[in-house]
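Participant: no FASTA, just this:
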C-alpha cells in the first residue's frame, strides 16, 4: 500500500504529462496502482489491527514480559515495504526460555507467524510486522547503551501494573540466578556458606534504571556492585524473585 503523499505526487506527475512507466520507476509505485489512481479507483487500506494506531487490542501482561525481553536482547530491523522484523536473541542453553519468548510474541500479536532462526549457540525468535515500531517506540539506529532509552506514558502504565513480568523479561535476557559463597569462622573453624542471588547486567544506564524502578515498585532491595551490574541478594528478596523469575534452566 502507498501513502497519500505518494499518490498526490503521482497524480500531479500524470497531470503534467509524465508517463506511467517513468513515474513507476521514479516513485517505486506499480503501474497497476498508477492506472487505478488515474482512473479514479482508490483501493482502501484495510483497518490496521495495531493496538496503538489501529483497532487491535494489546495483551498487556504478555507485552510487559516482551518489553523486558526487547530491552535486554531484542531489536527491530527494517525490511522492504516498511515491514519490521522483531528479533529476540535467545541462548540455546535454555530451550524453555526460547519457547517462552515465542509464546509472548504470539500473545502480543497473534495474527502473525513467529519464526526461529538458528545460529551457533543462539536461536533468534522473529516476527515480521509493519507496526512493531508502534509497540516499541524506543527503536532507533544504534546500540541501546549509546542512546537514550525512556518508556512512554502507556508503557509506564503497563510496567507499573505488571512489574513482575517486566522483570521476568529483563532477567531472562540479561540476568541470571547464581550461587555465591562466603566463609565464616565458627568456633575457631572456617566454614563455607552458599547462598543464591540474582544478577542483572546491562551497559545501558537507562535500562538499568528501569530495572531498579520495577524492583522498587515491588519493594525488593537491590544494590549495584558495579555500574553495569545489579544484585538482589537478601534471602527474602531472592525468595520473592523465585516466585516470578526463577532459574533459567
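Facilitator: Looks like it came in fine. Remember, it's a predicted structure, so these values are computed and weren't measured experimentally. Numbering: from 1, shown residues only.

Participant: going forward, measure contacts between C-alpha atoms and count neighbours the same way
Facilitator: Fine.

Participant: Residue 75: neighbouring residues, count only.
Facilitator: By other Cα atoms under 10 Å, 21 other residues sit near residue 75.

Participant: Contact partners for it?
Facilitator: 86-88, 139 (Cα atoms under 8 Å, 6 or more residues apart in numbering).

Participant: Confirm it sits in a strand?
Facilitator: Yes. Counting by DSSP: H, G, I helix; E, B strand; the rest coil, one finds residue 75 located in a strand.

Participant: Run the chain-centre distance for stretch 206-213.
Facilitator: 15 Å (Cα atoms, centre = their mean, to the nearest Å).

Participant: Widest-spaced pair of the contacts of residue 75?
Facilitator: Using Cα to Cα, the pair of the contacts of residue 75 lying farthest apart is 88 and 139, separated by 13.6 Å.

Participant: show me where the chain has strands.
Facilitator: 74-78, 84-91, 115-119, 122-129, 175-186, 189-201, 223-226, 229-232 (DSSP state E).

Participant: let's bring in a second one:
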C-alpha cells in the first residue's frame, strides 16, 4: 500500500474510535509515527483535503457525496457550538427509533472529517452523534449565532456545486434528519359507502424558509414533483415522485 494510503487509513481508524495501539497493530505502523500523523498531519493529509480554508489551494471537501449528506443532516437537525481553544463541536441528533440512521450519520461524519473522532451520547429518546474539530465552521459557513431560521441560510458557490452534483444525498440528509416518509389515509364518501385510500408520501418540515427552498431546489434537480403542504412544510405525494425519491431516501430504519 502506498505510504499516503497507509497514513490515511491510520487516520480513518483513529477517527472511528480505535486506540493508538490498535491502529498501530492493524496498519503495521509504529506508535510514534501514528502520534506524529495525528498531532501534525502533512499538507496533503485528510485535514487539508477536507477543509476548504486550510489547504494551500482552497477546494471542496471530499468525498463530495458524503459532504452533501452531512450538509443535509446539519441543516435539518444539527448544530455547531464553540468549545475552548478554538475547537468546535458538530452535533447531529438522531431518534433512537432509527439505529440505522445513527450509524449512517456517524459514518458520514467520519468520512468528511477523518482526523476527528466521532462519538455518541445517549440522551432521552435520542442519540447525539458528535465530533470535535477546529474546522467545522470552515466546512459549514452557515454556522452562526442564534437559530437557523432566524438568520439567512445561503450556500457558498462550492457548496452549491456539491449539492448540484449530489442532490439525492443532500435530500437524504434533510429528510432523514427533519422529515419522514409515511402513509397518508384519505376518506372518500361514495354512494356505495365510505372508502379509505392509502398512499405513501414524504414530508420535510423546517422553520427556515431558506432551508425549505434548498430542499425544493434539490428535489427539482432530481425531477421529483413537490409542493408546499404548509408554510413550514413541503410534501412529495405523487406516486411516481415518491417512487423516484425512494431511490435516494427511502423510509427511516
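Facilitator: The structure has been received and is ready for your questions. In this text the structure is predicted, and so the values were computed from the model without any measurement.

Participant: circling back: more neighbours: residue 88 and residue 139 of structure 1, which one.
Facilitator: residue 88 (25 against 18).

Participant: Tell me the counterpart of the more buried one in structure 2.
Facilitator: Counting by TM-score structural alignment, residue 88 of structure 1 lines up with residue 92 in structure 2.

Participant: same deal with residue 233 of structure 1?
Facilitator: Checking TM-score structural alignment: residue 233 of structure 1 goes with residue 237.

Participant: Any idea how many residues pack against the closest residue to that match other than its chain neighbours?
Facilitator: Leaving aside its sequence neighbours, residue 237 of structure 2 sits nearest to residue 201 (Cα to Cα, 6 or more residues apart in numbering; 4.5 Å). By other Cα under 10 Å, 20 other residues sit near residue 201 of structure 2.

Participant: and if you look at residue 136 of structure 2?
Facilitator: 21.

Participant: any idea how far it is from residue 177 of structure 2?
Facilitator: Plainly put, residue 136 of structure 2 is 19 Å away from residue 177 of structure 2 if you go by Cα to Cα, to the nearest Å.

Participant: just residue 133 of structure 2 next, same as before
Facilitator: Taking Cα to Cα, one finds residue 133 of structure 2 at 22 Å from residue 177 of structure 2.

Participant: same check, this time on residue 190 of structure 2
Facilitator: 39 Å.

Participant: Between those two, which has more neighbouring residues?
Facilitator: Remark: of residue 190 of structure 2 and residue 177, residue 177 carries more neighbours, 25 against 8, as counted by other Cα under 10 Å.

Participant: What lines up with the more buried one in structure 1?
Facilitator: Aligned partner of residue 177 of structure 2 by TM-score structural alignment: residue 173.

Participant: quick one: contacts for its match?
Facilitator: 68-69, 72-73, 90.

Participant: Just give the closest residue to residue 143 of structure 2, not the sequence neighbours.
Facilitator: residue 137 (6.1 Å).

Participant: how long is stretch 44-53 of structure 1 end to end?
Facilitator: 16 Å.

Participant: same deal with stretch 153-172 of structure 2?
Facilitator: 19 Å.

Participant: how far does that stretch sit from the chain's center?
Facilitator: Using Cα atoms, centre = their mean, the offset of stretch 153-172 of structure 2 from its chain centre is 11 Å.

Participant: Show me the contact partners of it.
Facilitator: 59-60, 64-72, 141-142, 210-211, 215, 218-219, 221-222, 248-249.

Participant: Quick check: buried residues in that stretch?
Facilitator: 153, 155, 159-160, 162-172 (16 or more other Cα atoms under 10 Å).
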